[in-house]
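Student: Sharing a sequence plus its predicted fold:
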Amino acid sequence: MSDTDAHRILVPVGDSDTLRDTVSYAVERASAAAPNRPVEFHFVVAAETQSVDPDAPEELGSAREQLERVALWVEEDADSADGATDAADGPPDRFTVVTDVVGTDRYLFSPGDYADALLEYAAETGIDRIVVDPEYNPAGTASMLRSMSVELARGDVPVETAPDDRPAQGAVLARAASLSKYLSVFVVSYLFYMSLSAWKPLDFLTGFVTASIVSVVLAPVVANRSAPLGLTLRRLARLAVYAPYLVKEIAVANLQVAYVVLHPDMPIDPEVVQFRAAVWGDGAVTTLANSITLTPGTLTVNVSERSFDIHSLTADSREDLFDGGLERAVRFVFYGRASARIPTPRERDDAGEGRDG
């Protein structure tokens, strides 16, 4: 049979407790849906950082290892599915495995971005069916957002979610992990509240109530995965360098705004501008948005994927924004010194990439 007769199944791959079961389900579905046709499994990782990130090679190496592990699982399951008697013979000849990493050439921010990258791959390779891991959640996107199955259903390829057959103990452990996250948010919020209070008896009560509300509202959207300890420590060290820089920028901006306010002609020129920031991930995007807001003269009005809507008070504040000082500093905190090579918003604007609208 020619390759054009193959039944092609795409399985997005990510870190999850149900990935192994999803691979088994995909093999079973292939055996049932195409019993007499060659089957081509496409296991694809959507990159969670971009090629401009100096940590990307390490991540891509980890993705390759994961894909190799998945390919071995297919061999195990394919032997059983087609009745092979000797595992050393490898999978049946009609089963082939293709692995790839997509999204390294762009910024993948929202579930829609990941779905677009996967759907483009599906269109290019002639995928017949997409099987989604029930816990597939690229980049730790918040659970309140639409599931990847719904996002992928925008395409023309049938999409199905593999069943979650884990025992009840798995659900208990998941709830325990969730409880730990709620407790962590509560403790941090409570300590922060008390650090700003006068430590009066009423403050302990209002702090408890406030921290409880914060944990209920924010715990579900706290990052679902943690960075490695070494990376976290490096970021904290770079954050200690960033803090005085931000204070300096705030002081300079205060002087500029004071000059405008005290000037007899009040030379203000308010305008809302848009630019696409070269940062990715919840932490970096949030840090940049809040840093812009903390700097007098600019206010982050809205962030949609990578597009920032910024209200600027003067032309000088807009110039500073597109000069990219804050953006470069935030990239330094999260991605290291090598990320400084990324063009500034102004340079990307000249190339038609930095400004929206």
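Tutor: Looks like it came in fine. Numbering: from 1, shown residues only.
Student: use CA for all of it now, contacts and neighbours both
Tutor: Fine.
Student: Which helix runs longest in this structure?
Tutor: Looking across the chain with DSSP state H, the single longest helix is helix 229-262.
Student: list the helices and strands the helix or strand just after that one packs on?
Tutor: Where DSSP states H and E defines the elements, the next helix or strand beyond helix 229-262 is strand 271-276. Judged by 3 or more Cα pairs under 8 Å, 6 or more residues apart in numbering; DSSP states H and E, the packing partners of strand 271-276 are strand 307-312.
Student: who does the next helix or strand after the strand it packs on touch, helix- and strand-wise?
Tutor: Scanning forward in sequence from strand 307-312 by DSSP H and E, the next helix or strand is helix 315-323. Counting contacts by 3+ Cα pairs under 8 Å, 6+ apart, helix 315-323 packs against helix 345-350.
Student: Okay, buried residues for the helix it packs on please.
Tutor: Neighbour-count burial for helix 345-350 flags 345-346, 348-349 (criterion: 16 or more other Cα atoms under 10 Å).
Student: Next: stretch 281-298.
Tutor: For stretch 281-298, the neighbour count (16+ other Cα under 10 Å) marks 281-282, 284-285, 287-289, 291-298 as buried.
Student: and which of the residues you listed is nearest residue 273?
Tutor: Nearest to residue 273 among these: residue 298, at 10.0 Å, using Cα to Cα.
Student: The closest one: what's its closest spatial neighbour, skipping adjacent residues?
Tutor: Nearest non-adjacent residue to residue 298, counting by Cα to Cα, 6 or more residues apart in numbering: residue 312, 4.5 Å away.
Student: Would you mind confirming that that neighbour is in contact with residue 301?
Tutor: No - between residue 312 and residue 301 there is no contact under Cα atoms under 8 Å: 10.1 Å.
Student: let's bring in a second model and compare:
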Amino acid sequence: MSGERLLVPVSETETLRQTVEYAVSRALEDGTGTVRFVFVHAPDAERGEVPTSELERDVDSAEELLDRAGIWAEEDAGEHEDMLTVETTQVGLNRYLFSPEDVANALDGEVLDHDLDGVILDPEYDPGIGAPLVRPLANELDTLGVPYETAPVTRQARRGPLLTRSSPLRVGSVFVLSLAFYMLLAADPFYWFEWVTGLIAATVVAVAMSRVTFSRDPTTSTIGRLLRHIVYVPYLLWEIIKANIVVSAVILHPKMPIEPRLTRVRPAVWGSLPITVLANSITLTPGTLTVRVSGDSLIVHTLVPAARDDLFDGGLERGVRYVFYGREAMAIPSPRERGDTENLQPPDDSTENTDGRKGDSQTNGNAESTGTTEANQEDDQ
């Protein structure tokens, strides 16, 4: 990889300083060079509801980190400072980056748009998408054909990726929730001994779990999501009951008319927690099973056409959007209406599109995603 114009993704790690030093040395190997530092913003399920001031603080924190990396780069250039060009940018504020594939595509776009020679990766780099990133990111860069190398730092940082800073508000919130849950399960919530043991248990849980329960201090919007979640639970139970009846009827039918299919759905929810809630809700509903989360898509196995229709109509998706984003988000069209559904496993003798109609046969049973229902309809024609 040529070392003249390099892209360096940055995040708050203990190895960032050494990564910057290595990137500068690589950029100046052949004389003048450019180092472009990029901060990739992680998806935030709360972004639509947090105050604008908090969003501004996120941007300010990113700018502070980028400025720090730029200062380090100028220091490392030393007497060759006039031969080094330092650039900074932020991506992910106006689009959703969910997976290593999305992050790799964003970095590839930066490389192409600014005519860069390659990427230098911090071995501890993680923009905060909820999973260790460097190895999967490197694989995705390989797939895209983007030259990269990992900075050879001399010391690996000791990290606790699940831990965040605690605060009195987080401790208090965990304490209240734990106590409420304990008293809900108590045999006699009016007995003084239950309150004593409940207070002790809630204190222990609050002290032990406050650093892993919340990624930020709870706000009024957090309370709103909690209340909407309470409304969502009965709805989910009702969907489970309906699905149980449908699947039971199919099993008891003399011909047992099951039609198992693998399907792909691209849900209109953003953030690791909403995706997890939706995937688990689908799995809890008989007749559907979330097999894999692939990027921002769900691979779901459906047992009967009714379960597939319910999945494509997006009832559970609307419920999850209501919990995390509020009533207004329920107006988004269903996955079927958006064209974000596909049957990956059509019958052997015909192709069944997302509207349940039969079309021409395909040679490959596991069809690749067309991305839109309209594309499937064009194939049928």
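Tutor: That came in fine, so what should we check first? Treat the numbers as computed from the prediction; the structure is a model and nothing was measured.
Student: For the residue nearest to residue 298 of structure 1, what is the corresponding residue in structure 2?
Tutor: Using TM-score structural alignment, the partner of residue 312 of structure 1 in structure 2 is residue 302.
Student: With residue 370 of structure 2 as the reference, measure out to that match.
Tutor: 19 Å (Cα to Cα, to the nearest Å).
Student: How about residue 10 of structure 2?
Tutor: Distance of residue 10 of structure 2 to residue 370 of structure 2, computed by Cα to Cα: 34 Å.
Student: Ok, residue 87 of structure 2 next?
Tutor: Distance of residue 87 of structure 2 to residue 370 of structure 2, given as Cα to Cα: 38 Å.
Student: quick one: residue 111 of structure 2 and residue 8 touch, right?
Tutor: No - using Cα under 8 Å, residue 111 of structure 2 makes no contact with residue 8, being 10.4 Å away.
Student: hang on, the earlier thing: looking at residue 312 and residue 301 of structure 1 now, which is surrounded by more residues?
Tutor: residue 312 (23 against 14; other Cα atoms under 10 Å).
Student: List the residues that contact that one.
Tutor: Residue 312 of structure 1 sits next to 269-273, 297-299, 318 when contact means Cα atoms under 8 Å, 6 or more residues apart in numbering.
Student: now for those residues, which pair is the farthest apart?
Tutor: Largest pairwise distance in these, by Cα to Cα, is 14.0 Å, between 269 and 299.
Student: Of those two, which one has the most company?
Tutor: residue 299 (19 against 12).
Student: What segments of the stretch 51-200 of structure 2 are strands?
Tutor: Per DSSP state E, counting those that start in this stretch, the stretch 51-200 of structure 2 carries strands over the ranges 84-91, 118-121, 148-150.
Student: Looking at those strands, which is nearest to residue 197 of structure 2?
Tutor: Of all these, strand 84-91 comes closest under Cα to Cα, at 48.9 Å.
Student: wait, what's in contact with residue 111 of structure 2?
Tutor: By Cα under 8 Å, 6+ apart, the residues touching residue 111 of structure 2 are 7, 117-119.
Student: for residue 304 of structure 1, same thing?
Tutor: Counted by Cα under 8 Å, 6+ apart, residue 304 of structure 1 has zero contacts.
Student: What segments of the stretch 101-250 of structure 1 are helices?
Tutor: In the stretch 101-250 of structure 1, the helices defined using DSSP state H, counting those that start in this stretch lie at 111-125, 148-152, 168-195, 201-218, 229-262.
Student: Format those helices as TSV; extra columns: distance to residue 67 of structure 1.
Tutor: Compiled in TSV, these are given as follows (distance: least, Cα to Cα, whole Å):
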stretch	distance to residue 67 of structure 1
helix 111-125	16
helix 148-152	20
helix 168-195	24
helix 201-218	33
helix 229-262	23
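Student: Now do the end-to-end distance for stretch 105-113 of structure 1.
Tutor: Distance across stretch 105-113 of structure 1, first residue to last, is 12 Å (Cα to Cα).
Student: quick one: residue 149 of structure 1 and residue 158 touch, right?
Tutor: No - between residue 149 of structure 1 and residue 158 there is no contact under Cα under 8 Å: 10.0 Å.
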